[in-house]
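[1] Give me a 3D structure for the following:
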Amino acid sequence: MTAATSFPCMAGDLLLNVVDDPGVMTVHADSAFRSVADVLRAVREKPRSPTVGPTGIGSDDHLAMLLLKRQAGVKLTPAPFSGSAENYRAMIGCRIRICDRNPGEGSRGAAGVDPVRMLGVMSRTRWEMAPDLPAFRKQGYAIDMVPLRIVGPEAFAAELMQFGGEFRTPWADMPWKN
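    Have a look, this model is predicted:
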């Protein structure tokens, strides 16, 4: 995708961000991959392998895969799915080798529910729910894939900004926010 947009990437007013949901790279627990470096080493030895399952074309997971391909100078084979449940089942069933998704979904392995291992989190810092999981930046790749939610265009109508503000105040006071 190379089409130019008519607005800069950060042009907009954030109304509300309910969750920071960075991407994670996950593999089956039986996988030989223990790090992002292991994945990239395998791809350099055998280009276009292994298959990576993002949650859909144009999804944050797909964009993260494209960033990794560009930064690492490798060719990965995408196997996009129509959602996170589908790509997760494909990884658990060993039909794809890597599943890009979000930490809440990837942490099922850490909880002992599914045979899953997370290799890295795509944020500037480690994820506090998995403090031993290294950020991609610590592994040499500047990939911060933390989607924001509910963004409006610059100079959004004052009434709608007020609407967003009405959510901000009570949301900030939620006891579980930290």
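[2] all contacts plus neighbour counts: C-alpha atoms, from now on.
    OK.
[3] residue boundaries of the strands in this protein?
    13-14, 23-28, 51-53, 77-78, 98-101, 116-122, 151-152 (DSSP state E).
[4] mind listing what's buried in stretch 93-111?
    Applying a neighbour-count criterion of 16 or more other C-alpha atoms under 10 Å, one finds 96, 97, 98, 99, 100, 101, 102, 103, 105, 106, 107, 109 buried in stretch 93-111.
[5] Here is a second sequence; please produce its structure as well for comparison:
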Amino acid sequence: MIRNAPLSRRRALALGVALALAGAALPAAAQTFPDKPLKLIVNFPPGGAADVIGRAVAQAMGESLKQQVIVENRPGANGNIGAEAVAKSPADGYTLLMSSGGAMTVNPFLYRQMPFDAEKDLVPVASVARVLVFLMAHPSVPANSVAEFVAYAKAHPGKLSYGSAGQGSSPHLAAEMFTRQAGIQATHVPYRGAAPALTDLLAGQVQFMFDPGPGLKHAAEGKLRLLAVGSPQRASQLPNTPTLAESGFPGFDADTVFGIYAPGGTPAALVARLHDEVNKAVASAKVQEVIKGIGGEPLALTRQAFIERQNADRARFGKFIQEAGIKAE
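    Predicted coordinates for the structure are as follows:
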């Protein structure tokens, strides 16, 4: 029948058949995916919140997908190095990024030139957790509350220093927000991740930091003093720890959303499949235990809600970075 049709009609019919076959191919690919191990790149060093959560999610996803999910740490440039590696990987669903939202919402305001387009080269797949930051001080600082800490800092201007996971990281931005609102002076000491910053806090090399959770176990042992959480609400795991808003800093919000991203151009069917797999992992008891163990809150948003939250964080943090004049070093 196609053979006897006019040329233009034959072409239209052939094009229609091709498009139908192409449309059917994506769901089929998603159904057979994966047929080899996946790689989950964490763009921060081992031991930090992104790494701890990422490894738990990778294990749960591997068990569900019946394929190994290999975790690879590629830290540096406040997450840009690992994010760039994923952005430039094949868009086939086999290479994913586990990151704080900072690489997408903060870095474009810190760096004059980004090695990738944060809004085009990476596709938000699924949110994983709302990660809180906790104001912690070394026991050498004679303060058992935020008010006492601020009073001590004002009485000793320039004496205190604080660590962070790097210039523009969420712990750094939280500390900048805090010191500016409190009207205190402190020296910023950036590290290549929250884990090495925490090591120096425990050693007393820096006097305080906004820790994304791994330091809570040390606070429980009395090695650090937990003074407040930098979130609008108290942490569900630490109901007796006040927020900074309750401690005289109204509106203080330094929460970030950690999530999974894929290279831009990844087929929609694969993104949907991966979204479901990540949500399944986040719902598992093991992953929830890990997230809550560092004071975070499991967060399995719809993709649209995840994208909207990312856009809101980009506007919120971008405004603060520009007003504070923070730049990547």
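[6] Superposing both, give me the TM-score.
    The TM-score (TM-score structural alignment, normalised by the length of the first structure) is 0.76; 171 aligned residues with a C-alpha RMSD of 3.2 Å.
[7] picking that back up, could the buried residues of stretch 93-111 of the first structure go into TSV alongside distance to residue 171 of the first structure?
    Listed next are the buried residues of stretch 93-111 of the first structure as TSV, based on distance: C-alpha to C-alpha, whole Å:
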residue	distance to residue 171 of the first structure
96	39
97	39
98	35
99	32
100	29
101	26
102	22
103	22
105	24
106	26
107	25
109	30
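[8] where's the residue nearest the centre of the first structure relative to residue 159 of the first structure, distance?
    Residue closest to the mean C-alpha point of the first structure, counted by C-alpha atoms, centre = their mean, is residue 23 at 1.7 Å. If you measure residue 23 of the first structure against residue 159 of the first structure using C-alpha to C-alpha, to the nearest Å, the figure is 33 Å.
[9] coming back round to it: okay, the strands of the first structure in CSV with distance to residue 128 of the first structure next?
    Shown next, in CSV, are these (distance: least, C-alpha to C-alpha, whole Å):
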stretch, distance to residue 128 of the first structure
strand 13-14, 24
strand 23-28, 13
strand 51-53, 25
strand 77-78, 29
strand 98-101, 17
strand 116-122, 11
strand 151-152, 25
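[10] Figure out which of these is closest to residue 175 of the first structure.
    Closest of the strands of the first structure to residue 175 of the first structure is strand 13-14, at 22.2 Å (criterion: C-alpha to C-alpha).
[11] list the helices and strands that closest one packs on?
    strand 151-152 (3 or more C-alpha pairs under 8 Å, 6 or more residues apart in numbering; DSSP states H and E).
[12] what about the strand it packs on, distance to the chain center?
    Relative to its parent chain, strand 151-152 of the first structure has a centroid offset of 20 Å by C-alpha atoms, centre = their mean, to the nearest Å.
[13] what's in contact with that strand?
    Outside strand 151-152 of the first structure, the residues that touch it by C-alpha atoms under 8 Å, 6 or more residues apart in numbering are 12, 13, 14, 15, 16.
[14] out of these, which is most surrounded?
    Across those, neighbour numbers were computed from other C-alpha atoms under 10 Å; residue 15 holds the maximum, 21 neighbours.
[15] what's the spacing between that one and residue 36 of the first structure?
    Distance of residue 15 of the first structure to residue 36 of the first structure, computed by C-alpha to C-alpha: 34 Å.
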